[in-house]
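Undergrad: Sequence first, predicted coordinates after that:
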Amino acid sequence: MSNHLFLFTISPVQSFISQARKTQDLYSGSQLLSHLIEIAIDKLEKIDSISEVEIIFPFKDTPSKPNRFIAKIITENPQGVGEILEKAIQEKFKQLCNDRFKDKPGFTSIQKSFNNQIENFLEIFWLAIPFEENYFSTFEKIEKYLGGVKNIRAFKQLPEKGRKCSLCGERNVLFYKDRNSDDRKRNIDSYVSVDKKDYRFLTGEGLCAICATKRYYDTKIESFPSTARIGLLHALHEIKKKPEGYVLIENYKKIFGSQFDEQLYHKENLNKKYFEKHDLKESISKLKTIQTQQNLIANYASKYNIHLAKYYAVVTFDGDSMGEWLSGEKIKNNLVNLESFHRLISQKLGDFSKFAINILKAPNYKDIAIIKNEYFGKTTYAGGDDYLGFVNLNYLFQVLLSLKTKFNDMVNQTIKNEFELNNPEDNFTFSAGIALAHYKTPLSIALEWARNMQKLAKKVEGKDAVGFALLKHSGNIAQSVLKWNYHELKVETMVLAINLTTALKNHLSNKFLYTLREEFLHLIDPKTKIKGLYKEIQSELFRLMNRHIKKKNTNGALNVAVSTNDPDLDVLAKQLSDLIVEIDKMSLESLDAFNNFISFLEICNFISRET
């Protein structure tokens, strides 16, 4: 038997996961792909024609598996191994999909079309190459061959005519929730009628086999919180701290039973039109009672200065220069060290992925108690060097700081301690994209903005950056891209964001921000650097921040005081002044330095108001 390097991948990934109306769709898509890779790895280890298997990447204990794995296998029939795995995954995927619907009335009438969609969806690629003189050259060759195979992939045509899926828009509708008893003329030849009480479908929504499977993937999986719930996590916890608040919340939820959704905490949704659209027709007769109960909750929240937030953050990040790291380009003696490097990086990324999931579960900060295992938000996917999750705005900067710090400690520093790098100044980093969105913003738009900001962050020289997009419900968008750390700043960017947000929330008026913007907006050419105005901007920043300090008057209300000296604000003003200089050194064609800086201030100000 001979030694082979074996690579196995499942596609598509991004489109399958991101085509989602609900957060549950997103979560189920990522979990399903991860589950299929786990099945493939498990099957590989049980094939009789293989005498030995070593999984190199990913680390076997990684909770969310990526869509590929690399292994060393000893076998005389590598082609047979690949064919067995491909067939096993296709059959398992078909079984998983069929099991969700086989007992539904009318399923047999669409089963042929259903299986056609399922069988033509997954794209599975695998390669097996005999080991050459070393792991380095074999890995280099298998990656090159994989790229070639994907470039000449076979085209599968699925001839379908009719109404397309509400989520993906690619395949025909096979599951449809009727608007009324006569709603049958929808250009759909044959479909399964979804029960009107099935809250997983909106009235009039139609899904294909793939998207319906995501929607129904596994009833055992804990329901993924909606964007409205993510935004309200902190507020609900604060309200439920006291018995009075707890009773208000529980009594309100009982009105709706299993159809309750956190959007119902917001007054704008308590109307007949919303109830009809979301299949709450039975509650329309109780609308006045519901509005009264919601008003009691709103008044209770206002009494204790609790904000019923409507915004949340979607966070995505990806390792920088992963191709260079995995190819061994950045480490010395890569001909000898690449395999051990891959094993170490696989293990450490697996360890970090566990932390990335648990950071949103486990209380790392004081005064945060459990809310059904949700503390700061919920992770959708954490594969090690890539991540997707939803975070409550109250904890956004703290969570980002923890993720960045732990990635450096657990992954980067371990690599630098274990392996000698060609350039000792190199660091294994990641760049992130964050979108702050209203709960009514379509999920696909929020995801697109988060990924766009991640791409923009990766255009920063040296990367190791983070991009923010604030998507206001009014339509206005603020964008800011920053490095995680600036050597000259002597404070981490997220720490600076936390300090500024805290100051704005407590004693600093946001008037300084708007005044600064108005004063300099027309003095700075967006196409040039602002270096010539450093001193003027810095001097005005100090003056405005000290001028616009809030203090309590005799009635306890906050007013703006004039020319009040605050040592802490002087430190903060100095840090912000230094940040302007550092931002100006960055080169981003689509985002000029001054607007980048002002947008950062606006985002911090927005979070201070929404938390």
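TA: Yep, it's here. Residues are numbered from 1 along each chain as shown.

Undergrad: okay, CA-based contacts and neighbour counts for the rest of this
TA: OK.

Undergrad: can you count the residues close to Gln398?
TA: 18 (other C-alpha atoms under 10 Å).

Undergrad: Which secondary structure state does it sit in?
TA: helix (DSSP: H, G, I helix; E, B strand; the rest coil).

Undergrad: Below is structure B, check it against A:
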Amino acid sequence: MVNVAKYTAITFAPVQGFIEKSRKLRDLYGASLILSYLSQQLVKEAEKTTTVISPAIPNLQKGMPNRILIKGEFSKSQVEKTVLSAWKRMLQECRWWIEAKLPDYTYHWEREWTNWGNHAWEIFWGEGDSIQAAMDNLETRKLSRGWTAVNWIGESSSLTGTDGIAFPGLGATTRNPKFLIYHSEQEEIKEFYTKLARKLDNCPPDKEPEGKYIAPNEKLSIPELVKRLITLPEIVDLINKASPNNQPLEKLKRFHEIERKQTDTTPGQWTGWFMADGDKVGDYLKKLADGNNTDQEIQKFSDAIRHWGEQFSENFPKNLGRVVYAGGDDFLGIIYSENSVEPIKPLEAFEWLMTLNNQWKEHQQPINLSVGFVWVAGSVPQRDVLQHCREAEKVAKSLGRNRVTIRVVFNSGQYVQWTCPWDYLHILNKYQDREKQSNWSHIYQDLAHLESRRTFKIENKNEAYTVQKSAIEFFDIYFPGEGKKLLEDKNNKLAQHLVGFNEKDDEIDRAKATIDWITDLIEVGWHLCSNT
């Protein structure tokens, strides 16, 4: 009887939600450190008895993907034990550190920390006699979710509003929801977070803490608190000391919080956020799984992508911002200035964005990239910024992939956006006004005037071609020759490539999509490329 090799596919959740529940840049890094660490613990444990096919470069913790493919048998109970033991170790050391640093409280919260240790993560596991079978089995099992929510009483955290506030009296038996007056606990909570903020900032009792780790007016849940504390080197040392036989948790290096909001001395800082994802990676892996030398080909792919992510993080210009995580085919980064008095100019951010796709191609794998790039005003909450990034990335995917959606978000929450294939992004550099200069105010003002007269408004099918032609001719005035290409595009192939409309769309929808693409280009170009 032939012995057929077993394959195991593993992942866990929530990942994106865990990252996006953030107010500070420190939250993003803390979440990324935790996720990467948990994934690496899985990989290291699996390596003891099996062969890990993906992810490659297991010693590189930063950006470690949470989808793991193994040649061999690795049971779901082993996965749960590995993930939960590493997670519980983090929780335990964070809780003990707080209790040791603030010993004057009587703590009733051990049960709540235990609940979060048991119920924070949902494990997904699949197996099969081939890589494809294991991956399919994983996806099937993901349809049946078994996550358990952590119950709580009282007021919710000020960050997400979905979980209970972590404070010494959280689990007290005297907190009967029938008689609990929530506002009566406010002073106790405020005092606790003020003392904790002072301790983290090494701040004397007679001074207000800066809030480097926690602001005194914050009220965080247990996992939110852990994401902050995990960025403290002292706590990382305690975690690593408690787990000497495992891969150590890396410390956060070169951290600088972004000063985005307006202050008495500085204006609000505009920043650029980019969220990216490789196109159809799952389909490509399935293709590799159906071929010869399956294990080696997938390992080679994973190694190339992971190596690229490592180099991308290392080589990102330090004066331009930071990469939060780069797991390979998905990454998140921020363009900002550490000196808010001298913010990064929008044109400088766009010029860097122009280089991103060529940087991506350096891994030499047949995978394209879709990106959501958000240029955002300083008063927009960070969790909203991340949601804008996610939405912009989805738009880029939905309009044909291999493109970037640029979204400019204002303090009001309103935004303008434009989606463009990578091979045509340079169009913004071809702008020139009637004086052969690059004053974007001219085209912006002309567009506003034409739109006020409803020049580009299509009322019925008979007007579609004429109105679209007028918009393209207007476009050609300021982008010489580019409009002509669209007018000569008899089969709509170029327009379809640029705009991303569906072949099944009717004439009116195509015309409207083309006009919107031109006007959106002007709106975004004016905000990113204008010198005024």
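TA: Happy to help now that I have it. Just so it is clear, the structure is predicted and the values come from calculations on it, not from any experiment.

Undergrad: in stretch 216-235 of structure 1, what's buried?
TA: 217, 224-235 (16 or more other C-alpha atoms under 10 Å).

Undergrad: so the alignment partner in structure 2 of Leu403 of structure 1 is in which element?
TA: Under the alignment (TM-score structural alignment), Leu403 of structure 1 maps onto Leu356 of structure 2. Here Leu356 of structure 2 sits within helix 346-360, counting by DSSP states H and E.

Undergrad: Strands of the stretch 151-300 of structure 2, start to end?
TA: Under the criterion DSSP state E, counting those that start in this stretch, the stretch 151-300 of structure 2 carries strands at the ranges 271-278.

Undergrad: So what does Leu91 of structure 2 match up with in structure 1?
TA: Residue pairing (TM-score structural alignment): Leu91 of structure 2 is matched to Lys94 of structure 1.

Undergrad: Wasn't its match part of a strand?
TA: No: in this structure, Lys94 of structure 1 is helix, not part of a strand, as judged by three-state DSSP.

Undergrad: Wait, Lys24 of structure 2 touches Gln382, no?
TA: Yes: Lys24 of structure 2 is within contact range of Gln382, at 7.0 Å (criterion: C-alpha atoms under 8 Å).

Undergrad: quick one: Asp27 of structure 2 and Ile19 of structure 2, what's the gap?
TA: 8 Å (C-alpha to C-alpha, to the nearest Å).

Undergrad: What of Asp509 of structure 2?
TA: Where Ile19 of structure 2 is concerned, Asp509 of structure 2 sits at a distance of 37 Å (C-alpha to C-alpha).

Undergrad: In terms of neighbours, single out the busier of these two.
TA: The residue with more neighbours, out of Asp509 of structure 2 and Ile19, is Ile19; 19 against 16, by other C-alpha under 10 Å.

Undergrad: if you skip the residues just before and after it, what's nearest to the aligned partner of Glu259 of structure 2 in structure 1?
TA: Mapped onto structure 1 by TM-score structural alignment, Glu259 of structure 2 lines up with Ala228. The shortest distance from Ala228 of structure 1 to any residue other than its chain neighbours is 5.1 Å, reached at Tyr439 (C-alpha to C-alpha, 6 or more residues apart in numbering).

Undergrad: Val481 of structure 1 now?
TA: Nearest to Val481 of structure 1 is Gly467, by C-alpha to C-alpha, 6+ apart, at 4.2 Å.

Undergrad: ok, the one you found touching Thr493?
TA: No: contact criterion C-alpha under 8 Å: Gly467 of structure 1 and Thr493 do not qualify, at 11.8 Å.

Undergrad: Counting neighbours, go ahead and name the busier of the two.
TA: More neighbours surround Gly467 than the other of Gly467 of structure 1 and Thr493, with 28 against 21 (other C-alpha under 10 Å).

Undergrad: does the more buried one count as helix, strand or coil?
TA: strand.

Undergrad: Now which residue in structure 2 aligns to it?
TA: Checking TM-score structural alignment: Gly467 of structure 1 goes with Thr405.
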